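Chemist: I would like to see how this sequence folds:
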Amino acid sequence: MKSKPQSVLANGPDRCTTSSPAEVLRAQVCSNLELSFLMEAHDGLSAAIAERAGFKGLWASGLSIASSLGYRDVNEASWCQLVDAVERIVDSSKLPVLVDGDGGFGNFNNARLLARKLRQRGAAGVALEDSCFPKMNSLIGDRHPLADIHEFSGRLRAVKDTVAEDLVLVARIEALIAGHGMDEAILRAHAYADAGADAILIHSRKSTADEVLSFTRTWQSRLPVVIVPTTYYRTPVSAYRNARISTVIWANHSVRAAIAAMQQICRRIIAEEGVAGIEPNIATLDEVFELLRYDELARADARYLHPLD
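Modeler: Have a look, this model is predicted:
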């Protein structure tokens, strides 16, 4: 089955392109020539906002999608709920979407089923991490158990055999976060490259980028490297360009911004017993209507409901 055509519901007929979502994402992620950025999205609204801001690709964050559903990032949300959220993200922008697929929600069979369904819903790629099911968010606790290197390589091969080039396959290595050291991270990177990964995501929760930069020096760009600088956010982007890192993922910032803003507004409305004071600090309804293209609906109404008027 081929990739799902880009939907025209959200953005009209100009949405379609000659390149598939995977081809567009591959040009961004699978290159060391120019640093690319993927912005977190957890629903259709956050996807539309990221596109309007100027981002060229999206990260469908497992943490953010789970949080938006009221779940914890420990595989409490099902793969079906993830796939449904991804479909709304895909339908709400023209951008390619790399999906945080956790560990694939089980063994090789679960992983290839997830990949097939993501392809059907229009995703451009999937990142799978070498964690055990159910996973625990990488930034919580210590010494997370890792999947057996051979078993996880089998998951990657199963996904690649299922979707081939229709999805960009990113292998995410948790060895550094789990405390297994650089040698283990490099060993796993080589195994995952041999299993068919298109890029390697090396994860770290240190407050500096020393670990990931050390990894890139040792790895020597056998495959493009993707990073997630959630904890080492003070590192200047120039360091990543100098290291020939391919892609930076801003992995959870939209949902965190939304949480902070909603908490502040809710507290003020309770305290002030009204909304007059907060109106200047929130989006207008006109901004909501413009962002979600109510104007397109009005034009469609005139074309299809009243064609003779």
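Chemist: all contacts plus neighbour counts: C-alpha atoms, from now on.
Modeler: Will do.
Chemist: Which residues are in contact with Phe108?
Modeler: Taking Cα atoms under 8 Å, 6 or more residues apart in numbering, we find Phe108 in contact with 152, 154-156, 158-159.
Chemist: Assign a three-state SS to the residue nearest the centre of the chain, would you?
Modeler: Of all residues in the chain, the one closest to the mean position by Cα atoms, centre = their mean is Trp59, 1.9 Å from it. The three-state label given to Trp59 by DSSP: H, G, I helix; E, B strand; the rest coil is strand.
Chemist: That one reaches Gly101, doesn't it?
Modeler: No. The criterion here is Cα atoms under 8 Å, and Trp59 misses it with Gly101 at 10.6 Å.
Chemist: re the thing from before, chain neighbours aside, what residue packs nearest to the residue nearest to the centre of the chain?
Modeler: In this structure, Trp59 finds its nearest non-sequential neighbour in Glu40, 4.6 Å apart by Cα to Cα, 6 or more residues apart in numbering.
Chemist: how far away is that neighbour from Asp183?
Modeler: Using Cα to Cα, to the nearest Å, we find Glu40 at a distance of 30 Å from Asp183.
Chemist: Neighbour count: these two, which is higher?
Modeler: For Glu40 versus Asp183, neighbours defined as other Cα atoms under 10 Å are more numerous around Glu40 (28 against 13).
Chemist: Could I get the full set of strands for the protein?
Modeler: Counting by DSSP state E, one finds strands in the chain at the ranges 36-41, 58-60, 97-100, 125-129, 168-173, 199-202, 225-227, 247-250.
Chemist: would you list these in CSV and tack on distance to Tyr233?
Modeler: Formatted as CSV, those follow (distance: least, Cα to Cα, whole Å):
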stretch, distance to Tyr233
strand 36-41, 14
strand 58-60, 17
strand 97-100, 20
strand 125-129, 21
strand 168-173, 19
strand 199-202, 15
strand 225-227, 11
strand 247-250, 10
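Chemist: I have a second one here; can you model it like the first so I can compare?
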Amino acid sequence: MPYLLADDLPTESAGKRFRAALERPGIYRLPGAHNGQAAIQARNAGFDGLYLSGAAMTASMGLPDLGIITVDEVTFFIRQIVRSSGLPLLVDGDTGYGEALNVMHMVRSFEEAGAGAVHLEDQILPKKCGHLNGKALVSPVDMATKVAAAKKASRDIMIVARTDAAGVEGFDAAVDRARLYVDAGADAIFPEALNTREMFEKFAAALPNIPLLANMTEFGKTPFYTADEFEAMGYKIVIWPVSSLRVANKAQSLLYAAIARDGGAHAMVDAMQTRAELYETIGLHAYEELDASIVKTIVPEAVPQA
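Modeler: Sure thing, here's the model as predicted:
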């Protein structure tokens, strides 16, 4: 139903709903959704939470994931995803967009936009994707200060501390940083770019009773594991951050190549979402029913292809 109807809106904050999801048995599965349409499709597939990746946001804007975008640009994505899906959303907060006060501003802005959780990382700007080389880290104390600031600014939104130390300073340093971040107020820990089952299991063993997040990104340092496998290793959340964007981008490249080759898109029709499917996904008729001045749209019949 349309988000315009008050009865369709959640009665609890996104943060409370995100926390409640973590209290359930099993692992919380959060596919990446890079826009409102993707968010609806993920919800319709049965997911009850989503992830908004900084890499997906920047790539969709034609930019690299180097900490270039601003808080206000991210809140635009948060609002459309939360509004369209109604689901609790974990948001990539990069390095917090500055120091302690900037982090607090980010947390308040994201929570007001409808985010249920945000993760903050311990890289130095310009940051890089967690599975790339050449990362540099802030001091553990500086990051702990940011985590504490984020916690002070939060109302219900969960604060997830990400550490990239495993690939920079070593596994033990990553564990030490994670413990410090928990002491500073982090609700969960995101150990980035672990690359063996043993590392995942050892990290979980080193931080018992702390919700841990696993990043199942493609083309990175982490081998492919299923949600059930991550759960067995001791993880409570798993994300697939850029998968939806990768699939959409690949499909678009094939479309443009076909138009350039064939002088039209006719060869790609079978790979397209139909007009009827689009209207069903976005709930066009439900919106039309809210305003009697709008004549109900009749979906044109498909034109036979020559």
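Chemist: Would you give the TM-score for this superposition?
Modeler: Once superposed, the chains reach a TM-score of 0.90 (TM-score structural alignment, normalised by the length of the second structure), with 292 aligned residues with a Cα RMSD of 1.9 Å.
Chemist: quick one on the thing from earlier: common neighbours of Trp59 and Gly101 of the first structure, please.
Modeler: Common neighbours of Trp59 of the first structure and Gly101 (Cα under 8 Å, 6+ apart) do not exist.
Chemist: still on that earlier bit, map the residue nearest to the centre of the first structure across to the second structure for me.
Modeler: In the second structure, Trp59 of the first structure lines up with Tyr51, judged by TM-score structural alignment.
Chemist: correct me, but that match touches Leu89?
Modeler: Yes. Using Cα under 8 Å, Tyr51 of the second structure is in contact with Leu89, at 5.6 Å.
Chemist: mind listing the helices for the stretch 101-250 of the first structure?
Modeler: Secondary structure of the stretch 101-250 of the first structure by DSSP state H, counting those that start in this stretch: the helices cover 108-120, 149-163, 181-194, 210-219, 237-242.
Chemist: Tell me the buried residues in the last one?
Modeler: Taking 16 or more other Cα atoms under 10 Å as the neighbour-count basis, helix 237-242 of the first structure is seen to contain the buried residues 240-241.
Chemist: can you list contacts of it?
Modeler: Contacting residues not belonging to helix 237-242 of the first structure are listed as 34-35, 213 [Cα under 8 Å, 6+ apart].
Chemist: In the second structure, which residues correspond to that helix?
Modeler: The aligned range for helix 237-242 of the first structure in the second structure is 227-232, by TM-score structural alignment.
Chemist: mean offset of that stretch relative to the first structure (after superposition)
Modeler: Taken over the aligned residues, the distance from stretch 227-232 of the second structure to the first structure averages 2.5 Å (mean Cα distance after the TM-score superposition for the first structure).
Chemist: about what we covered before: got the contact list for the residue nearest to the centre of the first structure?
Modeler: Counting by Cα under 8 Å, 6+ apart, the residues that Trp59 of the first structure touches are 38-41, 97-100, 249-251.
Chemist: residues contacting Leu292 of the first structure?
Modeler: Counted by Cα under 8 Å, 6+ apart, Leu292 of the first structure has contacts 10, 45, 48.
Chemist: From the residues you listed, which land in helices?
Modeler: 45, 48 (DSSP state H).
Chemist: before we move on, the earlier item: of the strands of the first structure, which is nearest Arg72 of the first structure?
Modeler: Of all those, strand 97-100 sits nearest to Arg72 of the first structure, with 14.6 Å by Cα to Cα.
Chemist: what does the closest one correspond to over in the second structure?
Modeler: Against the second structure, strand 97-100 of the first structure falls on residues 89-92 (TM-score structural alignment).
Chemist: what do you get for stretch 117-133 of the first structure?
Modeler: Under TM-score structural alignment, the match for stretch 117-133 of the first structure is residues 109-125.
Chemist: Report the separation between whatever residue of the first structure lines up with Leu284 of the second structure and Gln120 of the first structure.
Modeler: Correspondence of Leu284 of the second structure to the first structure, assessed by TM-score structural alignment: Tyr294. Computed as Cα to Cα, the Tyr294 of the first structure to Gln120 of the first structure distance reads 27 Å.
Chemist: Specify which residue of those two has the higher count of neighbours.
Modeler: More crowded of Tyr294 of the first structure and Gln120, by other Cα under 10 Å: Gln120, with 17 against 14.
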